[in-house]
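K.L.:
mind folding the following:
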Amino acid sequence: MLTATRPHHLAAATPAATLPDRLRVAATAFPDAEALVDGTTRLTYAQLMAQAEAFAGALREGGLVTGDVVLIQLPNWWETVVAVWGTWLAGGVVLPVVPIYRAHELAFIIDQVDPAVLVAPMTYRGHDHAVELRDLAPGRLVVGVRMTAEVEGITPFEAMQSAATLAVSTAADDVALVLYTSGTTSAPKGALHSHRTLLAESASIRDACRLTSADRVFMPSPLSHITGLSYAVVLTADIGAAAVLLDRWDPEPAVALIEAERCTFTVSATPFLRGLCETYDSHSSLRTFICGGADIPPDLVRRAHAVMGTAVVRTYGSTELPTLAMADPFGDLDAAADGEGTVIGQNEMTIRAADGVPELLARGPELFLGYVDASLNDASFTPDGFFRTGDTAVIEPDGTLHISGRIKDIINRGGEKYSAAEVEWALLDHPLVSEVAIVGYPDDTLGERACAFVVPASAGPPTLDELRAHLVDAGFAVQKSPERLEIVMELPRTASGKIQKFRLREGLGWAALPTEVESRR
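P.N.:
As a prediction, this is how the structure comes out:
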């Protein structure tokens, strides 16, 4: 059972509702209103509630007890939303996992969290997810979604039905969610959220954006991310609005879906905004686009506003504290384009020097409860409860936040963050690699891509394709593979032997092509 690893300093000052409470209120107040749209599947709040209760009953009958973890590795399907709500109604903890994760990442997470139930597609984009999870977690209940044939050891999603009356009690400060995020080390970190922290995030966005049950939320971001889960699952139930899901990103179908469903609001990353801006030829039904997750060019914000007629505002947050600051959707366009805005809700932020570097610190009612591995907490929090974001920043006299860089050594590819170190360690096992450093370089589409600086072994230099194949064979998601290769004779180091990655970044430049391969000897 997962429990909070540190006390929340604002717990007593925020509402004590639980997530099941909010869904029940929505199902009672808006039973016939649309809750969810996924292709041709449409669920009202009454239907969503019925499906989630049936799934919850089946979980309890299958042996799930309050506090057990349910791992959900699903794309943006309606079944994902049912499984999430069903888990919460059953008193379980939701563990969303992005579909790109493979055995390397999954084995670590399963070993650390020990989920009682695992839910995954039978097959998605050519990969047999449910079978992989069954083999990684023998003896657990594995639920296969959209199965076309019987498979040993896997229970069809359709069979997860129960008419049992639930009598499960949860509290606002119980752990409701664990999300894994990569940091500066090779091992991902599991961030714990409670019912209270997730509802605090929902309330801050609801109030800042003036959202009501009349809104329709477009969600192309994965439901397995804090963004998709917060705004297409929690927020929509909190206000009784509809979530319109998009499984595979393609700008043209996205525009068609937004307009057909008259979507009014979304929170997504820079690549999604860029794609919409380049596809629209007239104003959008989207009233507000909150953009975060990757570097956001100010000119793109202005251009998107001009093309789409949408209020596009920048935001700053993380898995640990989903929305710290945000520009005013009803305010000045230049302010929305040039900075990450001011704090929203009851959040707080400050700048303190860490080894001479101005590090951004954050806290608030939506701040997570700590990591699954409690030993990580001491280095992540200050004695007065601020979270060390690992980002360098400036706060203007008017309270506007400007992020200037990252202390943490992570790659942020289109909002998907991962540790450079875990890739480096895996590449060191390649026979043609003597030394390696993974460095991010700017990309107009994704914000950042990864370049591998390799000192070759005596047998000769590897090719980029060989490095990528090596990582995939090791169980890594293909998105973590470098997309550029630089062959060097040595890596720049400090006197103590640490690699000076800033010197490597200086040589990459802004005009680099994603698939370019260069040799520097």
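
K.L.:
going forward, measure contacts between C-alpha atoms and count neighbours the same way
P.N.:
Fine.

K.L.:
V255 is in contact with W249, correct?
P.N.:
No: between W249 and V255 no contact is recorded; they are 10.6 Å apart, counting by CA atoms under 8 Å.

K.L.:
more neighbours, these two?
P.N.:
V255 (18 against 13; other CA atoms under 10 Å).

K.L.:
so how far is T288 from that one?
P.N.:
As for V255, its distance to T288 is 15 Å (criterion: CA to CA, to the nearest Å).

K.L.:
can you give me the strands for the stretch 51-200 of the chain?
P.N.:
69-72, 93-96, 117-121, 141-145, 155-156, 175-181, 189-194 (DSSP state E, counting those that start in this stretch).

K.L.:
which elements pack onto the first one?
P.N.:
It refers to strand 69-72. Here strand 69-72 touches helix 78-89, strand 93-96, strand 117-121, going by 3 or more CA pairs under 8 Å, 6 or more residues apart in numbering; DSSP states H and E.

K.L.:
from the chain's centroid, how far away is the longest one?
P.N.:
If I follow you right, that is helix 78-89. Distance of helix 78-89 from the chain centroid (CA atoms, centre = their mean, to the nearest Å) equals 17 Å.

K.L.:
same thing with the last one?
P.N.:
Chain-centre distance of strand 117-121: 18 Å, with CA atoms, centre = their mean.

K.L.:
residues touching that strand, excluding its own?
P.N.:
64, 69-74, 128-130, 133, 140-147 (CA atoms under 8 Å, 6 or more residues apart in numbering).

K.L.:
swap the cut-off to 7 Å and go again
P.N.:
69-74, 129-130, 140-146 (CA atoms under 7 Å, 6 or more residues apart in numbering).

K.L.:
ok, the longest one next?
P.N.:
Outside helix 78-89, the residues that touch it by CA under 7 Å, 6+ apart are 20, 38, 48, 51-53, 55-56, 70, 74, 93-94, 233.

K.L.:
can you rerun that using 6 Å?
P.N.:
For helix 78-89, the surrounding residues in contact (CA atoms under 6 Å, 6 or more residues apart in numbering) are P20, D38, A52, E53, F55, A56, L74.

K.L.:
could you check the angle strand 175-181 makes with that helix?
P.N.:
Angle of helix 78-89 versus strand 175-181, following axes from the mean of the first three to the mean of the last three CA atoms, to 10 degrees, is 130 degrees.

K.L.:
please generate a structure for the following sequence too, so the two can be compared:
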Amino acid sequence: MTERVPGWPVEFQQRYRAAGYWQGRTFDRILADLADRHRDDVALIGGGPIADAERITYGELLTRSRRVAVGLRELGIGAGDVVLLQLPNRIEFVVTWFGLQHLGAVPVHAQPGHRHRELSQLAATTSAVAYVTTDVHQRFDHRGLARQVADLVGSVRHIIVVGELGEYAADDRFVTYRSVADAPEPAAPLHAGAASDLALLLLSGGTTGTPKLIPRTHDDYFYNSRAAGARCGLTAQTVYLAVLPIAFNFTWNCPGILGTLAVGGRVVLAESPDPAQCFALIERERVTYTAINPQLVPAWLDEYARGTADISSLEVLEIGSARLADPMARRIVTELDVTLQQILGMSEGLFCATYLDDDVETVCTTQGAPVSAADEIRVVDEHGTEVGTGEVGELTVRGAYTPRGYYAAAEHNKTAFTADGFYRTGDQVRRLASGHLIVVGRIKDQINRAGEKIAPAEVEGALAAHPAIESVAMVGEPDPRLGERSVVYLVVRGETVPTRRELAAFLGRAGLAAGKAPDTVRVIETMPLTPLGKIDKKALRAGGPAS
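P.N.:
Down below sits the predicted model:
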């Protein structure tokens, strides 16, 4: 490993290999083994209407990805080269991802919502040589965006478009995906890499600034797949519906698409998170497992209440990417005939999940326990001293699938990681005697109101139970008298808008101190989200009309 990709100390590498966590297999080899065992079984299903639903087997996935690898190689892309991969939930993302693995090239998981600023910095930081994108998605022309990035970052030599080139055909940097995918299948393996090599670069889930790049190796990332899949009970009979963006680590590997493929299951790709479309896919494909974020839960519950689709095949609903409010968790348990599984996961590695046989109280109030015996957890105070069971502190972790630093960020790594390799997550949690974690909030998200520290997640969780509120977020804003005042943003149901006084009374009945009631209430039509699907509190701090 170089300074750009911090590695695990040798003693930890030896420990993880001896324990069988790291198996010494690269993803190209893993796919070949899966194709040997499940060659004629369906691996991927597109999320379009029945007549248009594309289905490919494990054998076809191997063949198509190897042909794409040859096409990429003919463009001069090889081992160690970095490629921006920005595609919606389409089969081409999976095929291209494995195609890059066959070459030893490194995909960067860009989100569909990322634009010029983020992508240019990602390309410049990694010296990316190519950019794989689509033509028009959700009425946005990604080809123009790609050209902007390539104009600014000279290392980007090729723009590979899944779709039509249109007016961009005159630019010799643009290549159709069809021309890449139509290459002949190679007669032999294309690259003999090591499992300790860099396999992909994920993006951090922070809501401010340009995302940090997270280096993941074949060894650690595949162990992440297996450990998550085991906790979530995935088998060859699993039919997983990918709802959230495919490049999102939650969708891709927690346990997600890779976790499902690792056990020979079937993946269905939803083109949209719209509940009506997703419920139709669940009914059509007899989906057994899916994952969404808390922002989608109210719409999914409303859609279920309409009873327009048969989703009786769905066994497990996984909720993650942000804290699920306890009242909303109880609604899922009460209103849906599924097993709720809460998770706390991060692209930086750690994955926690409730057990499928946990009692209802545990499922509704915790975000799960670590999935690996190699996950070393410390909950610490501001001085780095471990706090007692049940006390609030910062979650820190090191383990077999938690990298030791961000990519090309030596200075940042000095504060993001402890000297002995623990990642400082920034999450405030309480650890129960059972090992389950309860997320209290984010350290940087705290509001200091007249000297009192307010954890927005606590207030948001309580307000989520209000019948007039569909979505809620709390932020702090500067105040000359209080230092910071608390502001809640609401998306409401119907025409009724609760006043500040009504919300204060509601929070009081929920047992919260009077000082935690919001100073200001603002109503907005929709909650802004980051490209990773989390509420964008930076955008909210711009303010809005007070009620």
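
K.L.:
if we can go back for a sec, what's the farthest-apart pair in the contacts of helix 78-89 of the first structure?
P.N.:
P20 and D38 (22.0 Å; CA to CA).

K.L.:
compare the two (neighbour count), which wins?
P.N.:
Between P20 of the first structure and D38, P20 has the larger neighbour count (other CA under 10 Å), namely 22 against 16.

K.L.:
tell me which residue of the second structure matches up with the more buried one.
P.N.:
By TM-score structural alignment, P20 of the first structure lines up with D28 in the second structure.

K.L.:
give me the three-state assignment for its match.
P.N.:
helix (DSSP: H, G, I helix; E, B strand; the rest coil).

K.L.:
now for W249 and V255 of the first structure: what residues contact both?
P.N.:
Going by CA under 6 Å, 6+ apart, no residue sits against W249 of the first structure while also sitting against V255.

K.L.:
how near is the counterpart of L119 of the second structure in the first structure to S375 of the first structure?
P.N.:
Matched by TM-score structural alignment, L119 of the second structure corresponds to L106 in the first structure. Distance, L106 of the first structure to S375 of the first structure, by CA to CA: 21 Å.

K.L.:
of these two, who's got more company?
P.N.:
The residue with more neighbours, out of L106 of the first structure and S375, is L106; 21 against 11, by other CA under 10 Å.

K.L.:
what sits against that one?
P.N.:
Contacts of L106 of the first structure (CA under 6 Å, 6+ apart): none.

K.L.:
over to E320 of the first structure?
P.N.:
L367, F368.

K.L.:
and for I454 of the second structure?
P.N.:
Q446, I447 are the contacts of I454 of the second structure under CA under 6 Å, 6+ apart.

K.L.:
S312 of the second structure matches what in the first structure?
P.N.:
Checking TM-score structural alignment: S312 of the second structure goes with S284.

K.L.:
oops, could you answer that again for A146 of the second structure instead?
P.N.:
Per TM-score structural alignment, A146 of the second structure is aligned with L133.

K.L.:
A130 of the second structure now?
P.N.:
Matched by TM-score structural alignment, A130 of the second structure corresponds to V117 in the first structure.

K.L.:
count of residues packed around its match?
P.N.:
Neighbours of V117 of the first structure using other CA under 10 Å come to 22.

K.L.:
related to what we said a few turns ago, quick one: which of the helices and strands packed on strand 69-72 of the first structure is nearest L360 of the first structure?
P.N.:
strand 93-96 (27.3 Å).

K.L.:
against the second structure, where does the closest one fall?
P.N.:
Going by TM-score structural alignment: strand 93-96 of the first structure matches residues 106-109.

K.L.:
how close does that stretch sit to the first structure?
P.N.:
Here stretch 106-109 of the second structure, set against the first structure after superposition, deviates by a mean of 0.9 Å using mean CA distance after the TM-score superposition for the first structure.

K.L.:
distance between that stretch and the chain's centre?
P.N.:
With CA atoms, centre = their mean, you get 14 Å for stretch 106-109 of the second structure.

K.L.:
repeat that for stretch 444-453 of the first structure.
P.N.:
With CA atoms, centre = their mean as the basis, stretch 444-453 of the first structure stands 19 Å off its chain's centre.

K.L.:
who touches it?
P.N.:
271, 294-295, 412-414, 436-442, 482-487.

K.L.:
can you check stretch 245-255 of the second structure too?
P.N.:
N89, H109, S225, A228, G229, L258, G259, S347.

K.L.:
now with 7 Å?
P.N.:
Under CA under 7 Å, 6+ apart, the answer for stretch 245-255 of the second structure is 88-89, 109-111, 225, 228-229, 242, 244, 256-259, 347, 532.

K.L.:
same deal with stretch 405-421 of the second structure?
P.N.:
E3, R4, V5, P6, K212, L213, I214, P215, R398, R404, Y423, R424.

K.L.:
wasn't the fourth one part of a helix?
P.N.:
The reference is to P6 of the second structure. No: checked against three-state DSSP, P6 of the second structure lies outside a helix; its state is coil.

K.L.:
for L44 of the second structure, helix, strand, or coil?
P.N.:
L44 of the second structure is classified as strand under three-state DSSP.

K.L.:
and for the equivalent of it over in the first structure, the neighbour number?
P.N.:
Under the alignment (TM-score structural alignment), L44 of the second structure pairs with L36 of the first structure. Residues lying near L36 of the first structure (other CA under 10 Å) number 27.

K.L.:
thought A241 was touching L36 of the first structure, still the case?
P.N.:
No: counting by CA atoms under 7 Å, L36 of the first structure stays clear of A241, with 8.7 Å between them.

K.L.:
so how far is A410 of the second structure from the residue of the second structure most remote from its centre?
P.N.:
In the second structure, R481 marks the outermost C-alpha relative to the chain mean, sitting 39.0 Å out by CA atoms, centre = their mean. Taking CA to CA as the criterion, R481 of the second structure is separated from A410 of the second structure by 39 Å.

K.L.:
cool, G59 of the second structure as well?
P.N.:
Counting by CA to CA - G59 of the second structure and A410 of the second structure are separated by 42 Å.

K.L.:
among these two, which residue is more densely surrounded?
P.N.:
Neighbour count, other CA under 10 Å: between G59 of the second structure and A410, G59 has more, with 20 against 15.

K.L.:
nearest to M308 of the first structure among the helices and strands packed on strand 69-72 of the first structure would be which one?
P.N.:
Taking CA to CA, helix 78-89 is the member of those nearest to M308 of the first structure, at 28.0 Å.
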